[in-house]
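Chemist: have a look; sequence and predicted model below, questions after that.
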Amino acid sequence: MALIIGEDELANQQVTVKYLREDIQQQCIAQSELVALLNTVLV
């Protein structure tokens, strides 16, 4: 998994999540949702 925080993401208060080892399409989520996503994926 890669977290991409570029200029566009910062301006929109988002994070792009790219799955590197799974066949899941990348998604943009709100920065406020990042901790919940990581808890779901990593736990």
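Modeler: Here it is on my side, so go on.

Chemist: all contacts plus neighbour counts: C-alpha atoms, from now on.
Modeler: Noted.

Chemist: neighbours of V15, just the number please.
Modeler: Per other C-alpha atoms under 10 Å, the neighbour tally for V15 reads 22.

Chemist: likewise for L10?
Modeler: That count, for L10 with other C-alpha under 10 Å as the rule, works out to 12.

Chemist: looking at this, it is in a strand?
Modeler: No: L10 is assigned helix when assessed by DSSP: H, G, I helix; E, B strand; the rest coil, not a strand.

Chemist: A further structure is provided below for comparison with the first:
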Amino acid sequence: MRNRIVHDYFNINEEIVWEVATTEISTLVDLLKRFVPPTPSE
């Protein structure tokens, strides 16, 4: 999808992009949490 957005942005279906973004965001957040160190509690 990245290649399509970067190189063919005049023919992008925004509904598909939104659908993928909203359905896959929780998976992405879970993956990224592995790389973010916990914040110290105050």
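Modeler: Nice, thanks for sending it over. Predicted model only: the values in this text are computed from it and were never measured.

Chemist: what's the TM-score once they're superposed?
Modeler: Remark: TM-score between the superposed chains equals 0.26 [TM-score structural alignment, normalised by the length of the second structure]; 26 aligned residues with a C-alpha RMSD of 3.0 Å.

Chemist: which strands and helices sit next to the helix or strand hosting I29 of the first structure?
Modeler: Using DSSP states H and E, I29 of the first structure falls within strand 27-30. In terms of contacts (3 or more C-alpha pairs under 8 Å, 6 or more residues apart in numbering; DSSP states H and E), strand 27-30 of the first structure is packed against strand 14-18.

Chemist: which elements pack onto the strand it packs on?
Modeler: Using 3+ C-alpha pairs under 8 Å, 6+ apart: strand 14-18 of the first structure touches strand 2-4, strand 27-30.

Chemist: just tell me which of those ends up closest to V41 of the first structure.
Modeler: strand 2-4 (12.4 Å; C-alpha to C-alpha).

Chemist: and the next helix or strand past whichever strand or helix holds I5 of the second structure?
Modeler: Taking DSSP H and E as the definition, I5 of the second structure sits inside helix 2-7. As assigned by DSSP H and E, the chain's next helix or strand after helix 2-7 of the second structure is helix 14-33.

Chemist: and that following helix, which residues are buried?
Modeler: Within helix 14-33 of the second structure, no residue counts as buried by 16 or more other C-alpha atoms under 10 Å.
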